[in-house]
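In: My questions are about this predicted structure, shown below with the sequence.
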Amino acid sequence: MPFPPPCHRHLPGLTLVELAAAVALLAILVAVALPALVQPLERSRADTTRMRLVSVFNTARAMAITHRRAVTVCPSIDGTGCDADWARGWLIQADRSPNAAEEASPRQFMGGTRSPRIRVDSTEGRKYLRFQGDGRSGGNTLTVSICVGAELHSAVIVNNVGRTRSARQRSRAPCPF
């Protein structure tokens, strides 16, 4: 008895060509949509940096009032010393108490952003902020500008009384540095 001819059924699924076309189409869509997704993400990171900077300044002022001695805030990358980059982190350090030579000065480090597109810089000539024991900030008003790319995003301002406020830039403006 002869065998019946083999049945050629088409199995469901994708061919390699169909799969490659789908992956190529997906890659094109991602390449077009990615810049539109990066911008809001960077603005969100800049907002977080602004809020954390306000928190750092308020913490330093409260520390100065609580310990009744000067407290300095400066930019720091790793918390071991002051640096010039306000975006990467902040070091809060109280001055030594004049009554206790052996007493260690309280020190606190808070990390900043790791985004290379976010830049943060302070008013020219003010590379750190110092609160007196009564909470006042001596010298001129300190303005810390936060930029995303080449655009100004927001600013954190500390007046001579030591009060901190922040303002988000409403219209497009170039970065001041």
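Out: Alright, I've got the coordinates.
In: From now on I want contacts and neighbour counts done on CA atoms only, so please keep to that.
Out: Noted.
In: Residue 58: which element?
Out: Per DSSP states H and E: residue 58 is located in helix 16-67.
In: now that helix, how far from the chain's geometric center?
Out: Helix 16-67 has its C-alpha centroid displaced from the chain centroid by 10 Å (Cα atoms, centre = their mean, to the nearest Å).
In: Show me the contact partners of the helix or strand that comes right after it.
Out: Using DSSP H and E, the helix or strand that follows helix 16-67 towards the C-terminus is strand 71-75. With Cα atoms under 8 Å, 6 or more residues apart in numbering as the test, strand 71-75 has contacts from 56-57, 60-61, 63-64, 82-95, 127-133.
In: Give me the subset of the residues you listed that lies in helices.
Out: 56, 57, 60, 61, 63, 64 (DSSP state H).
In: adding another structure so you can compare the two:
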Amino acid sequence: MHRERGVTLLELMCAVGVLLLFTLIGVPALAQAVAAYRAISAAEHLRADLALARSAAVTGGKSVVVCPRTEDNRCRDDGIWTLGWVVLRDPDRNLAADADHDLLRIARPPGLATGALAFDANRPFVRYRPDGRSVGTNLTVAVCSAGRVQRRLIVNNAGRVRTERRPDAVPCGMG
């Protein structure tokens, strides 16, 4: 008896159906994971820049500001972070780098320009004094992705930064 090799059309359709089912289940989960990791990365970059600002204020003996940036790398006064942020020395308190060496860092996290990532802050900037303390009330920055708060960074009056996870899926703007 001669036996033929290969697969039947029915077997092929079943295999494609199973593959399609796994794809439909896996792609949304992967998209959520990518969004969460993008927010985690941006939050850690902001945390590092806040540490840089505090350190620069202490070692340089001058006020240092972290704020959302404009196109010309000044501080925005509306608190909108869509262009990223700047870290700058600001001894005259005008929220601008008066010389090139006053501009310490320009940050543009991937995802901000496309709207895949958003920041929501309760204050437009944080200023570190030469003693390392931050001026004013606590700064809270919510890092949002996929419309949900993924991380929150809180800067207390002593200048210390802590990070919170938000597993409860709070909508952005409420976290």
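Out: Everything's here; your move. Note that the coordinates shown come from a computational prediction; the quantities given were computed from them, not determined experimentally.
In: Overlay the chains and give the TM-score.
Out: The TM-score (TM-score structural alignment, normalised by the length of structure 2) is 0.73; 163 aligned residues with a Cα RMSD of 3.3 Å.
In: quick revisit: just give me the closest of the ones in helices among the contacts of strand 71-75 of structure 1 to residue 166 of structure 1.
Out: residue 57 (11.1 Å; Cα to Cα).
In: Which residue in structure 2 aligns with that closest one?
Out: Residue 57 of structure 1 maps onto residue 50 of structure 2 when the alignment is built from TM-score structural alignment.
In: Apart from its chain neighbours, what residue comes closest to its match?
Out: Excluding the flanking residues, the one nearest residue 50 of structure 2 by Cα to Cα, 6 or more residues apart in numbering is residue 66, at 6.8 Å.
In: wait, what's in contact with the most centrally placed residue in structure 2?
Out: The residue lying closest to the centre of structure 2 (Cα atoms, centre = their mean) is residue 42, at 3.0 Å. Counting by Cα under 8 Å, 6+ apart, residue 42 of structure 2 touches 109, 143.
In: Let's see which of the contacts of strand 71-75 of structure 1 end up in strands.
Out: 89, 90, 91, 92, 93, 94, 129, 130, 131 (DSSP state E).
In: Most neighbours out of these, which is it?
Out: The most crowded member of those is residue 90, carrying 28 neighbours; neighbours defined as other Cα atoms under 10 Å.
In: how deep is the nearest residue to residue 115 of structure 2 once chain neighbours are set aside tucked in, by neighbour count?
Out: Residue nearest to residue 115 of structure 2 in three dimensions, not counting chain neighbours: residue 82, with 7.9 Å by Cα to Cα, 6+ apart. Using other Cα under 10 Å, residue 82 of structure 2 has 20 other residues around it.
In: OK, contacts around residue 82 of structure 2?
Out: 68, 112, 113, 115, 118, 119.
In: Which part of structure 1 matches stretch 125-136 of structure 2?
Out: Counting by TM-score structural alignment, stretch 125-136 of structure 2 corresponds to residues 128-139.
In: how long is the matching stretch end to end?
Out: With Cα to Cα, to the nearest Å as the measure, stretch 128-139 of structure 1 spans 11 Å from end to end.
In: what's the answer for stretch 140-159 of structure 1, then?
Out: End residues of stretch 140-159 of structure 1 are separated by 7 Å (Cα to Cα).
In: Same check on stretch 69-80 of structure 1?
Out: Termini of stretch 69-80 of structure 1 sit 21 Å apart (Cα to Cα).
In: That stretch: which residues count as buried?
Out: 69, 70, 71, 72, 73, 74, 75, 76, 77, 79 (16 or more other Cα atoms under 10 Å).
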